[in-house]
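**Student:** structural data only, the sequence is not supplied:
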């Protein structure tokens, strides 16, 4: 490793029309409790990484119930993506990111 530089692999959000337009129901619910989070255009990976904190803040809401149904899968995916990135297996990490998007699409469809 270089003494003064390092290589970093990160997951950045990329929404053609923004988070609020891509996931309007989810964004609307999250904005009520965490407006800064939604304004920051979070990546789905970042949301999955904060899932337990979000569940705590969402106590008593419909969104909490929907997220709880998908919690185990999202936590497992988040951990697996971190491991794949650490191993520089970026194509495998990307495949899991696609699967994570599918889970968030399902979450969006389950919101009223």
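**Tutor:** Sure thing, it's come through. Predicted model only: the values in this text are computed from it and were never measured.
**Student:** rest of the way, CA atoms for contacts and neighbours
**Tutor:** Will do.
**Student:** three-state assignment of residue 11?
**Tutor:** The local conformation at residue 11, judged by DSSP: H, G, I helix; E, B strand; the rest coil, is coil.
**Student:** ok, second structure coming up, stack it against the first:
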């Protein structure tokens, strides 16, 4: 690494409209207790990173069960993405972002 510079790879949200419009059920459930989280247009990667905090924060809600049902998939996919980024295998990381989207699509489907 350079003495005064560094290379960073970031994953940013990119919704055609917004997180709330893309995942309305999930946004509604998250917004009950944390409207700022939804207003911040979080990336799915960021939400996967916070899975344990979300499970704690939404204890006793229908959202918690959906999160719990998908926890292992989210954790495994998140860590695999991290590893690919660290190893500079960005194409593989990008493929896993699609997997992460599929997991969140399934979560959206299971929420009412």
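**Tutor:** Alright, I've got the coordinates. Quick caveat: nothing in here was measured; it's all calculated off a predicted structure.
**Student:** residue 19 of structure 1 touches residue 37, doesn't it?
**Tutor:** No: using C-alpha atoms under 8 Å, residue 19 of structure 1 makes no contact with residue 37, being 10.5 Å away.
**Student:** between the two, who's got more neighbours?
**Tutor:** Remark: of residue 19 of structure 1 and residue 37, residue 19 carries more neighbours, 20 against 13, as counted by other C-alpha atoms under 10 Å.
**Student:** for the residue lying closest to the more buried one once chain neighbours are set aside, which residues are in contact?
**Tutor:** Sequence neighbours aside, residue 41 is the residue nearest to residue 19 of structure 1 in space, at 5.6 Å (criterion: C-alpha to C-alpha, 6 or more residues apart in numbering). The contact partners of residue 41 of structure 1, by C-alpha atoms under 8 Å, 6 or more residues apart in numbering, come to 13, 18-20.
**Student:** let me know the closest of the residues you listed to residue 79 of structure 1.
**Tutor:** Taking C-alpha to C-alpha as the measure, residue 79 of structure 1 lies nearest residue 13 of the contacts of residue 41 of structure 1, at 17.7 Å.
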